[in-house]
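# I need the structure of the sequence given here:
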Amino acid sequence: MQPEIKLSVRALVEYVFRSGSIDNQFRTVTTLTEGTKAHKAIQSTYKETDQKEVFLKTVIEYEKMMFVIEGRCDGLLFSRDEVIIDEIKSTSRDLRGIDEDTYPVHWAQAKVYAYIYAKDYERQEMNVQLTYLQVVNNEQKQFQKRFTFPELEQFVYSLLKHYSSYASLMHDHRVRRDKSIKELQFPFETYREGQRKLAGAVYKTISEEKTIFANAPTGIGKTISTIFPTVKAMGEGKLERLFYLTAKTITRQTAEEAFSLMKNKGLCMSTVTITAKDKVCFKEETRCQKEYCEFANGYYDRINEAFLDLFSHETFINRATIDEYARKHTLCPFEFSLDLAFIADAIICDYNYIFDPKVSLKRFYDEHKKSTAVLIDEAHNLVDRAREMFSAELQKSNFLTLKREYKGTHLYDSVNRMNKYFIELKKKCTEEGHLVLKGVEEELVELIEEFVQSAETELLQSTNSEAQVLLLDTYFAATAFVKIAKIYDERYVSYVEVEKNEVQFKMFCLDPSHLLQQISKKFRTTVYFSATLLPLQYFMDMLGGRQEDYTISISSPFAKEQTDVYIQPLSTRFRDREHTKKQIINMLSKMVMQRPGNYLVFFPSYQYMKSVYEDFSINHPDIPTIIQNHSMTEDEREQFLKEFKEESTESLLGFAVLGGIFSEGVDLKGDRLNGVIVVSVGLPQLCLERNIMKEYFQATGKNGYDYAYTFPGMNKVLQAGGRLIRSEKDTGVIVLVDDRFLSQKYQGLLPSEWREFELL
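Okay, here's the model as predicted:
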């Protein structure tokens, strides 16, 4: 049986015709935001007999493979006996710089559509038209060519000749992959308690094309329990790819280790980790310009050869493999990882590559998503991350600076109007220095759109300067603002906040659930999982859960006897912190003397942590301490964790912040961690945003205070406490410092294994 290769017209022609360099000199994003509008503007001029967005498909046998090629042509125009294929392209370039042969890939795309149509309707000749629309001034430019059917057929077969080696390699890879998956066994000798239940639930969810919310305790092995059944489903043809989304580097590494473990058991699978550009860049400065970077210069001339080389020799692709082949073929490792992600079996990356409307992977079309599963690790983090991804803000100071820097240019009028608008907003603010608004401020959006157009013109003309850096940053913030304005609805609020001379305007997403649901339902399956998806109903509400979605809660596999839980009923409220600080310091020293070992002590803020740390260090200089600092580098984080040594002869107190880098995703097994002390119930700091959220949820019939403060705070507490018991052999102590932990509400939010406690 001949292998069937499905591909889009666009994918075929781009593979063959892409060439040139990565050059991140300024490129307008108007093409992306206005492309659909431009198509509709051209299509609105068509005659009634013409057709738009016409689906075309053909099957071609070539080199013992069946190629199924399909796509939508922009326009099908009829004039007497003539048929014209119209391919529409929008651009911000001056059309005088575009001639008939500037973009061969555009002709290629149109010619493939012309071939399919001519083949279906037995036409011997076809007209092909390229229509370019300048999105700023709406100018148009058209080119037209005429081709015979034999010419079109010869052209399409020449494309397949170039593409077939790659298609054959990819097909062979998938055959090996599926065979290896069928033979793959669970990579551990036995399942831990609860692991088989979670893995079975994930497999059932994928099979039935559903969504699941899974609360599974720390230490159960959630990563392998979600990845393994997803991989098995892929081998059975239920999926083409999977995304593993994480919020932190350390959890990305855990996912990589899970795939590596399965590779050692025989799995043949391409797994790509997308790492931030500045972390993987081979150059001293992250400047993607062909004059500066040899890895950017001529990138697209070498990418296909790199693909063929990599898939000819590798059965497993991870970050190290990407680096090796990127250096070998002189390719930018970041762009290489993005290109590989488009064809990989599994992609490990940050949440924003799927959910952020400003930076998501645009190359993944809806037809790909229908055969894709999304696994969302530490899903509790997605609530606040989604709020930020779906929000947008602007500052007055940027426009004031630009007004000064660009005096005498055409940009001046635009930034001057923006600055004046912010001045008027400032006048409207209350004595408290803020103003809350509902609905999109249409006048502001219009001013921003004017600024975007003026900024584009300036950026396309100007050379690098400090002023241009600010203009570029403000331009991207403005385009993001316009994008968010288009999805703004009743789940949003706008607010203005004034601090001294600064005025900030923010469109704030109060409830991200609807947008998350709209994005996730495009995929075959979404799996939300975390050790602290509690209360479950709260997270389902916030993450877009529906009544028909599956839920599962796995009990802790660890014995209650492994953890001694204490509550010290002191007030850690802001007004009482100075009064109770001495008692907390006494408790810490007593705990270390009675139960020597390594402890992590978590506080709700840097200021509170630093205050206790300084007094403790003065009063107990004999007890070693370390403290988390603002903006620690990866090396500094690793050094902090290395201080927690196994079988150490002296105790150590590590001071850290709740919700920070050490309160989740940290795996200090065995004797490396003997206790966790959590000071406070973790409530977020009182602020305008949280209070607006509280009022919003209260108005929707929920407990506004719990949704804005209590539940997010307790999630941090549970995450911090989860650092302690990581395996069946771990033991230790948890101390919860706050009198509110004794209240009925907070008792109900504690895990069952923490509810048998003693008072200190």
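
# C-alpha only now, for contacts and for neighbours.
Will do.

# which is the next helix or strand following the longest helix along the chain?
If you go by DSSP state H, the chain has its longest helix at helix 149-183. Downstream of helix 149-183, the next assigned helix or strand under DSSP states H and E is helix 195-207.

# what sits up against that next one?
With contact meaning CA atoms under 8 Å, 6 or more residues apart in numbering, helix 195-207 is reached by 211-212, 214, 216, 220-222, 225-226, 228-230, 233, 238, 373, 524-525, 527, 550, 552, 554.

# How about stretch 171-179?
Stretch 171-179 is touched from outside by 3, 5, 234, 235, 236, 267, 268, 269, 311, 315, with contacts defined as CA under 8 Å, 6+ apart.

# need the helices for the stretch 301-450 of the chain, in chain order.
319-328, 333-341, 352-355, 366-369, 382-389, 396-405, 411-428, 442-461 (DSSP state H, counting those that start in this stretch).

# Just give the nearest non-adjacent residue to residue 437, would you?
residue 494 (4.9 Å; CA to CA, 6 or more residues apart in numbering).

# Over to residue 395?
Setting aside the residues directly before and after it, residue 395 is nearest to residue 504 in space (CA to CA, 6+ apart), at 4.6 Å.

# can you list contacts of the one helix or strand residue 278 maps to?
Taking DSSP H and E as the criterion, residue 278 maps to helix 277-280. Applying CA under 8 Å, 6+ apart, the set of residues contacting helix 277-280 from outside is 286, 333, 334.

# and which of the residues you listed is nearest residue 297?
residue 333 (13.0 Å; CA to CA).

# Residue 334 versus the nearest residue to the closest one once chain neighbours are set aside, what's the distance?
Closest residue to residue 333 apart from its sequence neighbours, by CA to CA, 6+ apart: residue 326 at 5.5 Å. Distance, residue 326 to residue 334, using CA to CA, to the nearest Å: 9 Å.

# How about residue 279?
9 Å.

# For the two, indicate the residue with more neighbours.
residue 334 (22 against 9; other CA atoms under 10 Å).

# Please report the distance of the more buried one from residue 364.
17 Å.

# likewise residue 404?
From residue 404 to residue 364 the distance is 42 Å (CA to CA).

# ditto for residue 266
Distance of residue 266 to residue 364, given as CA to CA: 29 Å.

# One more, so I can put them side by side:
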Amino acid sequence: MGKPEIKISIRNLVELVLRSGDIDNRLVSSGRMLEGTKIHQKIQKQGGELYNKEVSLAHNYETQDFIFRLEGRADGIISEPGGVVIDEIKSTARPLELIDEEFSILHWAQAKCYAFIYALQNELQNIYVQLTYFHIDTEETKNIRKLFSIKELNEFIEDLLDKYVVWASISDSWNKQRDDSIKSLQFPFKSYRRGQRELAVAVYKTIMQGKKLFAQAPTGIGKTISTLFPAVKALGEQHISKIFYLTAKTITRQVAEEAFSKMRECGLVFRTITLTAKDKICFNKGGSCNPDFCEYAKGHYNRVNNAMEDVLNTSQNLSREVIEEYALKHKVCPFEFSLDLSLWADCIVCDYNYAFDPRVYLKRFFLNNTGDYAFLVDEAHNLVDRAREMFSAQIHKSAYLEAKKLMKSKVPKVAKILNKINSYMVTLRKQCAEEGFIISKTELKDLYRLLNNFISESEEWILKNQNNNIEGFEQLLEVYFDSIAFTRMADFYDERYVTFIETKSMDVRVKLFCLDPSYLLSDAVKRGKTAVFFSATLTPVNYFMDILGGDKEDYNINLASPFDKDNLCLIVNDNISTRYKSRDKSYDKIVDIIWSSISKRTGNYVVFFPSYKYMNEVYTRFTEQYPETNTIIQETSMTEEERESFLNRFQSGTEKSLVSFGVLGGIFSEGIDLKGDRLIGAIIVGVGLPQVSPEQNIIMDYFKNKNRMGFENAYMYPGMNKVLQAAGRVIRSEHDVGTVILLDERFSNGNYRRLFPKHWEHVLRVQDTGQLEKRLEQFWIDKDMDKVNT
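Presented below is the predicted three-dimensional model:
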């Protein structure tokens, strides 16, 4: 048997072995220096024909125990008459006169690794290494160049890998244990549910072939285990190297953790990590990553490797709680600690943003390279709006005006630019006239220039004063970051974007609005090898395949519900209009329908409305008419504790009915799991259409031109997915029994009926409360008889 091969990127190798000191994410490093692409391109272009840019390099370096697969990408390789130069470009806000040969051991190390590989492969005895520092404000450059022999570079690599061997041993030992456990791993349940094996097989084949799969799998199939189990098997067979389980909600992350826990009970050895947002996991709440003010940032890199070794030897499930525990024990920053640990995890459970958002995606995995990763995208119907949000950016006039007033006496130069930005937006406000908004397909290049000037001018002052507790500092900082986000998103602007300018009172909002995220999502998915998009509601699947960046070669699957359809009494009352203009006539009818529904069986019910205003009006009338009934209502913004308290009201075996009032598309209409008799009925008011707005209409016009499906893309499909999600709260397991009542005349319209899932074929139609009561009464009698007979 040959030596084990360990694959590692040169950047990760160098950082792991050589880093030391503090975390010091001062302003520039967390803002502009993350986006070095333009700077690199500018310097590379100046190099002319002799400058070979972005050169991928790889080499197998054999030692006594391992073969190390070293991979990386050199910024530039310059062929000069005097010899070959490896160029490494770094952007900085530090004055160039303060940067010398000793400035960064990490910068030299990375470039020397590239130089070694290139010299070896091209049989060079000597090679130059050059560090090119680019000052982000003055745009001046400084070159520091040294000549190395192949012997010196070989000794350097030898020493570097010698220090890395301890980590290689940890990795190799782990991989062997993990792969052995995967080989013998059986599906962690006694049998597959209906549709479950079909989904698992489809996921496995998709991963094997490096394709994308779009899977609609109704509640009860067990989507999480049916996607994770085949992905784990594929990883054990080396088809992929890492799984990214991507979610929109904390609760679905917990479901993924539970699935791994179940597989570990069956013998799986597998390291998982759950990433938590920086602001939630930070120990130094409200503080910056500044060693002067955070004890966890100070000396972090001196301690983090010991912390990693400790936790990797003791835990497979790197949950938030485990990360916090070891971060406190070793006094390291929990967020940066979790990012480092992610390199050692087999599955990363995290928000969509970490894979797709250009502002925050995990650069250690996705910058300048792609990997053989599998993206498992849970609740994929949520990704449409989230993707539009990720690829859009906006700024507000009021923020710049406020910052200008605060900075007028402190930094007149910055205040002057802020005033120009404010004046520019005043001009935009006038152009909006009476209509209140402008939709433009052209970019505001003059605004971009003003924002870039502001970023440059304010940067130095912010850096110098970020620890001085100056009034107005936080406001200026917020405007600074908003400006960076806005100008950065402008790089993506194309025919799929519009510039949306809107006025409200005296304020102006300018938005770079991504109408169609399909191209950018498709591009983001290419950072991995394969992707599975799954949800209980991907209806119609062609719409989701298109908007989420699928193509004709990709797969889709639409699975039937595993539950007995007779356990759900599904009723449409189409003798009621919930359209905006008819709502005032519907309030009392809905009150009657709620009462008729709950009077046939004591239990817990939820009524979903298209808006808070509609909900509050019906709630007021219902509680006035039936004051003895237990009711709760969803508030516009609820804390985690308030949400938990709300859900805790849904108890089994209740002796008095509970009616909860919520909104479609809200926090309680999807993602909650009230099994058994904790919820026995849902009433859904309306077809869930998003509120009519200029922005939704822009989306509608775009798709009207693209595929003649404007209304469907902007309103109908998103609305019906909200309805299907809300209805899915009732039947959560094979033993659940309940009712779903759909209230709206449009539910009998063919265009909407075509969006009903297969397991809704038995839907019943009623036109008054008398018919409704009869249907419900008969349903509950039948269910009681079923219990007696079994």
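
# who are the neighbours in contact with residue 20 of structure 1?
297, 298, 299, 300, 301.

# Chain neighbours aside, what residue packs nearest to the most centrally placed residue in structure 2?
Geometric centre of structure 2, nearest residue: residue 352, 1.7 Å, by CA atoms, centre = their mean. Counting by CA to CA, 6+ apart, residue 352 of structure 2 lies nearest to residue 246, which is 5.2 Å off, once chain neighbours are set aside.

# In a strand, the one you found, correct?
Yes: secondary structure assignment places residue 246 of structure 2 in a strand (DSSP: H, G, I helix; E, B strand; the rest coil).

# Pretty sure it sits against residue 347.
No: at 10.3 Å, residue 246 of structure 2 does not count as touching residue 347 under the criterion of CA atoms under 8 Å.

# Residue 642 of structure 2 matches what in structure 1?
Taking TM-score structural alignment, the alignment pairs residue 642 of structure 2 with residue 636 from structure 1.

# Same question for residue 420 of structure 2.
Matched across to structure 1, residue 420 of structure 2 falls on residue 417, judged by TM-score structural alignment.

# same deal with residue 581 of structure 2?
Residue correspondence to structure 1 (TM-score structural alignment): residue 581 of structure 2 is matched to residue 575.

# Quick one: residues contacting residue 78 of structure 2.
47, 50, 51, 52, 84, 85, 86, 87.

# Need the three-state assignment for it.
Residue 78 of structure 2 - assigned by three-state DSSP - is strand.

# what do you get for residue 214 of structure 2?
strand.

# could you measure it against residue 673 of structure 2, distance?
Distance, residue 214 of structure 2 to residue 673 of structure 2, using CA to CA: 23 Å.

# How many neighbouring residues does residue 506 of structure 2 have?
Counted with other CA under 10 Å, the neighbours of residue 506 of structure 2 add up to 9.

# Would you map the strands across the stretch 201-350 of structure 1?
Assigned strands in the stretch 201-350 of structure 1, in chain order: 211-215, 241-246, 269-273, 316-317, 346-350 (criterion: DSSP state E, counting those that start in this stretch).

# and of those, who's closest to residue 537 of structure 1?
Taking CA to CA, strand 211-215 is the member of those nearest to residue 537 of structure 1, at 9.9 Å.

# who touches the equivalent of residue 670 of structure 1 over in structure 2 in this structure?
Matched to structure 2 by TM-score structural alignment, residue 670 of structure 1 sits across from residue 676. By CA under 8 Å, 6+ apart, the contact list for residue 676 of structure 2 reads 652, 732, 733, 735, 736, 737.

# mind running it again at 10 Å?
Residue 676 of structure 2 is in contact with 651, 652, 653, 730, 731, 732, 733, 734, 735, 736, 737, 738, counting by CA atoms under 10 Å, 6 or more residues apart in numbering.

# try residue 160 of structure 1
Shown in contact with residue 160 of structure 1 (CA under 10 Å, 6+ apart): 12, 13, 16, 60, 61, 62, 63, 67, 154, 166, 167.

# can you check residue 81 of structure 2 too?
By CA under 10 Å, 6+ apart, the contact list for residue 81 of structure 2 is empty.

# And it, how far from residue 51 of structure 2?
13 Å.

# again with residue 205 of structure 2
Applying CA to CA to residue 205 of structure 2 and residue 51 of structure 2 gives a distance of 43 Å.

# neighbour count winner among these two?
Neighbours per residue (other CA under 10 Å) separate residue 205 of structure 2 from residue 51, with residue 51 holding more: 20 against 15.

# Spatially nearest residue to that one (excluding sequence neighbours)?
Spatial nearest neighbour of residue 51 of structure 2, chain neighbours left out: residue 78 (4.7 Å); criterion: CA to CA, 6+ apart.

# From residue 252 of structure 2, how far out is that neighbour?
Counting by CA to CA, the gap from residue 78 of structure 2 to residue 252 of structure 2 is 50 Å.

# Residue 612 of structure 2 too?
The gap separating residue 612 of structure 2 from residue 252 of structure 2 is 26 Å, by CA to CA.

# next one: residue 329 of structure 2
Taking CA to CA as the measure, residue 329 of structure 2 falls 29 Å from residue 252 of structure 2.

# Looking at the two, which has the bigger crowd around it?
residue 252 (20 against 10).

# Skipping its backbone neighbours, what lies nearest the more buried one in space?
residue 671 (7.3 Å).

# before we move on, what SS does that neighbour have?
When classified by three-state DSSP, residue 671 of structure 2 comes out as coil.

# could you list every residue that touches it?
Contacts of residue 671 of structure 2 (CA under 10 Å, 6+ apart): 248, 249, 250, 251, 252, 379, 725, 726, 728, 729.

# just checking, the fifth one touches residue 224?
It stands for residue 252 of structure 2. Yes: using CA atoms under 10 Å, residue 252 of structure 2 makes contact with residue 224 at a distance of 8.8 Å.

# which residues are common contacts for these two?
Common contacts of residue 252 of structure 2 and residue 224 (CA under 10 Å, 6+ apart): 245, 258, 378.

# I'd assumed residue 251 was in contact with the last one.
Read it as residue 378 of structure 2. No: look at residue 378 of structure 2 against residue 251 with CA under 10 Å: they stay out of range, at 11.3 Å.

# more crowded one of these two?
residue 378 (26 against 13).

# quick one: contacts for that one?
Residue 378 of structure 2 sits next to 223-224, 227, 245-249, 252-253, 256, 351-352, 532-536 when contact means CA under 10 Å, 6+ apart.

# what do we get in structure 1 for it?
Match for residue 378 of structure 2 (TM-score structural alignment): residue 377.

# Residue 506 of structure 2 now?
In structure 1, residue 506 of structure 2 lines up with residue 501, judged by TM-score structural alignment.
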